[in-house]
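[1] sequence-free structure coming up:
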């Protein structure tokens, strides 16, 4: 179940004002841009204040798992699928002195995703892959804006059965992901805007990556960064 889309008029009211004054339209565009920037900054700040300590704890758990040979499996639908692929790419190929970590996006193999969708059903596209490849101690990392996607819920349930560390990112009030009670580290972005949710989630997973790299460095698993 996906989150409802915002009406276009609420996102870009200056397009529906009916005016023909170019200066007025440009002023409205500038103000809209400033308002959106302020909104996302405030939202990110609220997430940091509420979940900063929990993010640090999650990163510590992920670092310990990676240090023990764990692998990261990421998944999501639509825009969240591209975010899941970004998470995997970030951990796998960080560049610089950061430690590359084994990470796989469950949305990347189109043949597997379409085969499972066609032969069984779309709700199993993540759980079946985790059943085949996941093992105890690995990390399952799922992203959703609504928190209600059935295939994510099934994926997290399978990950829990296999003793995997589970990390979830959701929006709104967390939806069914919050109701599961089995996601070890759940971060909910308290917004009803899909755009603001995804922007804040990007900040969250980049922060988790940085914190995990720092934790690995402290464990002696990553060489210190070179001075410029």
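    Cool, the structure landed. Note that the structure is a prediction, hence the values are computed from the model and not measured.
[2] CA only for contacts and neighbour counts going forward, please
    Noted.
[3] hey, which helix is longest across this structure?
    Among the elements of the chain assigned as helix by DSSP state H, the one spanning the most residues is helix 22-67.
[4] that one - contacts with which helices or strands?
    Packed against helix 22-67 by the contact rule (3 or more C-alpha pairs under 8 Å, 6 or more residues apart in numbering; DSSP states H and E) you find strand 185-189, helix 194-218.
[5] ok, now with 7 Å
    Packing contacts for helix 22-67, counted by 3 or more C-alpha pairs under 7 Å, 6 or more residues apart in numbering; DSSP states H and E, involve helix 194-218.
[6] buried set for stretch 206-225?
    Buried positions in stretch 206-225, judged by neighbour count with 16 or more other C-alpha atoms under 10 Å: 207-217, 221-222.
[7] let's have those in JSON lines, adding distance to residue 122.
    Formatted as JSON lines, the buried residues of stretch 206-225 follow (distance: C-alpha to C-alpha, whole Å):
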{"residue": "207", "distance to residue 122": "31"}
{"residue": "208", "distance to residue 122": "29"}
{"residue": "209", "distance to residue 122": "29"}
{"residue": "210", "distance to residue 122": "33"}
{"residue": "211", "distance to residue 122": "34"}
{"residue": "212", "distance to residue 122": "32"}
{"residue": "213", "distance to residue 122": "34"}
{"residue": "214", "distance to residue 122": "37"}
{"residue": "215", "distance to residue 122": "36"}
{"residue": "216", "distance to residue 122": "36"}
{"residue": "217", "distance to residue 122": "39"}
{"residue": "221", "distance to residue 122": "38"}
{"residue": "222", "distance to residue 122": "39"}
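[8] okay, now the one to match up with it:
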């Protein structure tokens, strides 16, 4: 097999990093830290690859960003509860799978984060709309043209790249950068189990 496709993808990914809006990432990091300080919940969600990223982020903050802290992050991925997802999708609609869960748990001191490459995933849009109606802070990570999510969210981290795989890659980079910023803020030289802040090859 020809490895040109690999090189082309990696080169495109490297170039796309420059499209990450660092000021908006900092704004989201600040919102996550303030939610933590208020002992609020951080709810995160997405579909498909974005759902996998949401699950990854919740794991990072439940363990990685919380290890060594007396007060822990309450980061909950609401696409992880499969029985709830299937029941809501079957009995109400797939477009309601996130909104209906937020109605059970979310309150004014929380933060609701939606991930959608297109920015137009109806279930994510509906969840953000409901959260805003309850005066809950919202954030969205999107790609392409940003879609409805970018318009709705209080904090919009929009990466204008028309390539779903690269958008998904960069969304995870955004959260890893936020985790690093927050752990350095809270833990300084003791950034949690497994955290290595030296990228040099050993």
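    Yes, it's here. The shown structure was predicted, so the numbers you read here are calculated from the model rather than taken from an experiment.
[9] any idea what the TM-score is?
    For this chain pair, the superposition-based TM-score is 0.86 by TM-score structural alignment, normalised by the length of the second structure; 190 aligned residues with a C-alpha RMSD of 2.0 Å.
[10] what is the orientation angle of the longest helix of the first structure with strand 185-189?
    On the basis of axes from the mean of the first three to the mean of the last three C-alpha atoms, to 10 degrees, helix 22-67 of the first structure is oriented at 180 degrees to strand 185-189.
[11] which residue is nearest the centroid of the first structure?
    Most central in the first structure under C-alpha atoms, centre = their mean is residue 143, positioned 4.1 Å from the mean C-alpha point.
[12] residue in the second structure paired with that one?
    When the structures are aligned by TM-score structural alignment, the residue of the second structure matched to residue 143 of the first structure is residue 115.
[13] how big's the offset between whichever strand or helix holds its match and the first structure?
    Per DSSP states H and E, residue 115 of the second structure falls inside strand 111-116. Strand 111-116 of the second structure differs from its equivalent in the first structure by a mean of 0.9 Å after superposition (mean C-alpha distance after the TM-score superposition for the first structure).
[14] after that strand, heading C-terminal, what element do we hit next?
    Under the assignment DSSP H and E, the closest C-terminal helix or strand after strand 111-116 of the second structure is helix 122-133.
[15] other residues contacting that following helix?
    46, 94-99, 114, 138, 148-149, 152-153 (C-alpha atoms under 7 Å, 6 or more residues apart in numbering).
[16] go again using 6 Å as the cut-off
    By C-alpha atoms under 6 Å, 6 or more residues apart in numbering, the surrounding residues in contact with helix 122-133 of the second structure are 95-96, 98-99, 114, 149.
[17] which ones among those lie within strands?
    Here DSSP state E is the test, and the contacts of helix 122-133 of the second structure give residue 114 as lying in strands.
[18] out of the contacts of helix 122-133 of the second structure, who's nearest residue 13 of the second structure?
    In terms of C-alpha to C-alpha, no member of the contacts of helix 122-133 of the second structure lies closer to residue 13 of the second structure than residue 114, at 22.3 Å.
[19] pretty sure the closest one is touching residue 140, no?
    Yes: applying C-alpha atoms under 6 Å as the test, residue 114 of the second structure and residue 140 come out as touching, 4.8 Å apart.
[20] pull up the aligned stretch in the second structure for the longest strand anywhere in the first structure.
    Taking DSSP E as the criterion, the first structure has its longest strand at strand 165-171. Taking TM-score structural alignment as the measure, the second structure aligns residues 137-143 with strand 165-171 of the first structure.
[21] next one: stretch 69-87 of the first structure
    Per TM-score structural alignment, the counterpart of stretch 69-87 of the first structure in the second structure is residues 39-57.
[22] which positions in the matching stretch come out as buried?
    The neighbour-count check on stretch 39-57 of the second structure (16+ other C-alpha under 10 Å) flags 40-47, 49-55, 57 as buried.
[23] what lies in contact with it?
    With contact meaning C-alpha under 6 Å, 6+ apart, stretch 39-57 of the second structure is reached by 74-79, 109-115.
[24] please find the angle between the direction vectors of the helix or strand harbouring residue 81 of the first structure and strand 139-143.
    Taking DSSP H and E as the criterion, the element that holds residue 81 of the first structure is helix 79-92. Helix 79-92 of the first structure and strand 139-143 meet at an angle of 140 degrees, taking the same axes, to 10 degrees as the criterion.
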